[in-house]
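Trainee: coords below, sequence missing:
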């Protein structure tokens, strides 16, 4: 039995757009989102983080410097969050910081999230819990996705079979049956390829509302060839990231002189199809589906998902009191709570780990 505590959750994901910060009140394991903010990454940091996803010159030094820069950005987000809610530093039990993934290779037994948690603890004066994925990987798991454990705690129903779909850079789903084991896995690229293709051809960070994709025409052979990629048919547990899906991966499928808008339309269909196929294969008794993540704002993608999943109702996690943009940041506040109280944070049925594990490394204030 624990009294109510306040945690800050920080999430900067595969989309590389910035950091989500959530102030979360947790009592008896139940979470309430108090306030949340988003702070955008400046272009130089974003480009460096993108470059660090691949091998490059002097990358150990560059990754360390980028980690320091991230700690500074995270600190700014925490301070803004506390200022806006008028909470003192001493009121916060801990910060749960996912860190920025620059490598994710569970097949080789490692994952790397940078962010210099020691510096973050020093700058904020708040204990920091980070590196949540590594212990799960050490136990033979994928280290991701980790949010299904939080989805089960926050969104599960004893009467309804639910699917939670998070569409970030990578899309992942959580299967929450009314009875039985919770499962979840990465489906494939969510916004990652859509954003990258938009940036290359329009110079914009993303395709607002999917308008550019909606202007194009589906290329059936391109869609077929991409969906034939082994990851999509692989059985869970499975996870992925920029190590697997990137514009060079896409380029290998572009045999013809396709119009860029048509490629964008096909990438949107790829995201929708990979999510829908995963639900059909692994969540056959679903009653309702809830979306979260940045992709939930893509009007064209939501419309396509609704068409493909009909008659199942497609809703947003806002109905549970946690807006679509804040679910993952809230999840990492909850995971920090679990670590603080020596409780497991992973679901072996999701990640494939040998058993439940207490996740994360603690940097005390």
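Mentor: It's in. Just so you know, these numbers come straight off a predicted model, no measurement behind them.

Trainee: For the rest of this, base every contact and every neighbour count on C-alpha atoms.
Mentor: Fine.

Trainee: Residue 303: how many residues sit nearby?
Mentor: Counted with other C-alpha atoms under 10 Å, residues neighbouring residue 303 total 12.

Trainee: Let me know the helix or strand that it is in.
Mentor: When secondary structure is defined by DSSP states H and E, residue 303 falls within helix 299-309.

Trainee: packing partners for that helix?
Mentor: helix 211-215, helix 260-282 (3 or more C-alpha pairs under 8 Å, 6 or more residues apart in numbering; DSSP states H and E).

Trainee: Near the residue nearest to residue 153 when sequence neighbours are not counted, how many other residues are there?
Mentor: Nearest residue to residue 153 in three dimensions, chain neighbours excluded: residue 30, at 7.4 Å (C-alpha to C-alpha, 6 or more residues apart in numbering). Close neighbours of residue 30, defined as other C-alpha under 10 Å, add up to 13.

Trainee: One more to weigh against that first structure:
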């Protein structure tokens, strides 16, 4: 039985840092299984955070330079992780950091050059998982649903609350998934106004009250009326959401409280639209799963028919890195790792580009 030893790397839209997960992945009796052996999160320096956040406005020349230097930085961080834990690694699977995502223009870009990463570590790298799907007419997102299907299929729904909220579930043997809308991206934008990285456990939000005007503005965003497949990126947040936040002169507590009610309204709406049966289970991962006020609010809005399940912390924080590790294994095996039922592409694909170190 072949056991793949992979390091998955993930940097999400919430910009809270780089996640590294060293995983063993294998197939047994037709079922893929995993074991997360070691993990690490690397917080971005204020300089790196600002560089990535503002990368959308860089010239082509400066963006490519960032692509290369960030790839080398990923390699340096991965090498430290390998050396400290004395890891035996077959491949590195790197998502990179999304700076541009305009699927309506068939455009997506993740900084973090796979070649620079491979050269910095001396290990084969599989990266650029999204481009092929766009070339096939898809959204290039979400990608995590292949992992939901193969690793977490005992749950009726898998919800990820990263910078963006997205959901994944089965309908008549087809995996359906799409970006619901906002999650930590708006919460972190608000807390950074008072020099806080995030609202720990939702304590500030819990003490606030609903700003009715802001809630109506957020709930009326046109994106929510679009059919799936659909996905959003930082551009949408800057153009559509930031002006609403800035238009409402209110306390930080009230802005956070209102945002959480909006997030939960939209998630509950989508779960109820796709209702399966009583006592259905919703698995929640991503940073939002650690926000107890958000989780309590969502459970209240869902009622008794849907049970919110928050797993162990290692799954909450490193599920996406794990799934990119899985995607790299499937790429090596030349098996499907991107689902057209999710992205809207012409066909399923085995996506990702292999980079050989020099």
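Mentor: Sure, I can see it. What you are looking at is a predicted structure, and each value in this text was computed from that prediction instead of being measured.

Trainee: show me where the first structure has strands.
Mentor: Applying DSSP state E to the first structure gives strands spanning 5-11, 18-27, 30-40, 92-97, 100-105, 110-114, 128-130, 162-167, 170-176, 183-189, 288-292, 314-316, 361-363.

Trainee: what comes up buried for the helix holding residue 303 of the first structure?
Mentor: Across helix 299-309 of the first structure, burial judged by 16 or more other C-alpha atoms under 10 Å covers 300, 301, 302, 304, 305, 306, 309.

Trainee: Can you tell me how far residue 250 of the first structure is from residue 201 of the first structure?
Mentor: Computed as C-alpha to C-alpha, to the nearest Å, the residue 250 of the first structure to residue 201 of the first structure distance reads 14 Å.

Trainee: Let me fix that, I meant to ask about residue 183 of the first structure.
Mentor: 37 Å.

Trainee: Over to residue 355 of the first structure?
Mentor: 45 Å.

Trainee: Which residue in the second structure aligns with residue 360 of the first structure?
Mentor: Under the alignment (TM-score structural alignment), residue 360 of the first structure pairs with residue 352 in the second structure.

Trainee: Apart from its neighbours in sequence, what residue is nearest its match?
Mentor: residue 129 (4.2 Å).

Trainee: got a list of what that neighbour touches?
Mentor: Contact partners of residue 129 of the second structure, counting by C-alpha atoms under 8 Å, 6 or more residues apart in numbering, are 95, 351, 352, 353.

Trainee: With neighbour count and distance to residue 285 of the second structure added, can I get the residues you listed in JSON lines?
Mentor: Formatted as JSON lines, the contacts of residue 129 of the second structure follow (neighbours: other C-alpha atoms under 10 Å; distance: C-alpha to C-alpha, whole Å):
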{"residue": "95", "neighbour count": "25", "distance to residue 285 of the second structure": "18"}
{"residue": "351", "neighbour count": "24", "distance to residue 285 of the second structure": "24"}
{"residue": "352", "neighbour count": "26", "distance to residue 285 of the second structure": "24"}
{"residue": "353", "neighbour count": "20", "distance to residue 285 of the second structure": "27"}
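
Trainee: hang on, the earlier thing: counting neighbours, go ahead and name the busier of residue 355 and residue 201 of the first structure.
Mentor: Comparing residue 355 of the first structure with residue 201 by neighbour count (other C-alpha under 10 Å), the higher total belongs to residue 355, at 15 against 10.

Trainee: ok, that one - contacts?
Mentor: 139, 347, 348.

Trainee: Apply 7 Å and report the result again.
Mentor: Neighbouring residues of residue 355 of the first structure by C-alpha atoms under 7 Å, 6 or more residues apart in numbering: residue 348.

Trainee: Tell me how far it lies from residue 135 of the first structure.
Mentor: Look at residue 355 of the first structure and residue 135 of the first structure: by C-alpha to C-alpha, they are 11 Å apart.

Trainee: Which residue numbers in the second structure does the helix holding residue 303 of the first structure align to?
Mentor: Counting by TM-score structural alignment, helix 299-309 of the first structure falls onto residues 292-302 of the second structure.

Trainee: Repeat that for stretch 110-117 of the first structure.
Mentor: Mapped onto the second structure using TM-score structural alignment, stretch 110-117 of the first structure spans residues 107-114.

Trainee: Distance from the matching stretch to the middle of the chain?
Mentor: Here the centre of stretch 107-114 of the second structure is set off from its chain's centre by 15 Å, with C-alpha atoms, centre = their mean, to the nearest Å.

Trainee: so what corresponds to residue 212 of the first structure in the second structure?
Mentor: Match for residue 212 of the first structure (TM-score structural alignment): residue 204.

Trainee: And residue 40 of the first structure? What does it align with in the second structure?
Mentor: Using TM-score structural alignment, residue 40 of the first structure lines up with residue 43 in the second structure.

Trainee: try residue 226 of the first structure
Mentor: Under the alignment (TM-score structural alignment), residue 226 of the first structure pairs with residue 218 in the second structure.

Trainee: compared with the first structure, how much does the match of helix 299-309 of the first structure deviate?
Mentor: Its match in the first structure and stretch 292-302 of the second structure itself, once the structures are fitted together, sit a mean 1.1 Å apart by mean C-alpha distance after the TM-score superposition for the first structure.

Trainee: Can you give the contact residues for that stretch?
Mentor: Identification of contacts with stretch 292-302 of the second structure by C-alpha under 7 Å, 6+ apart yields 201, 202, 206, 260, 264, 268, 289, 308.

Trainee: Between all of these, which two are separated the most?
Mentor: 201 and 268 (20.3 Å; C-alpha to C-alpha).

Trainee: These two - which one has more neighbours?
Mentor: residue 268 (19 against 16).

Trainee: separation between the residue nearest to residue 352 of the second structure and residue 143 of the second structure?
Mentor: For residue 129 of the second structure, the distance to residue 143 of the second structure - C-alpha to C-alpha - is 8 Å.
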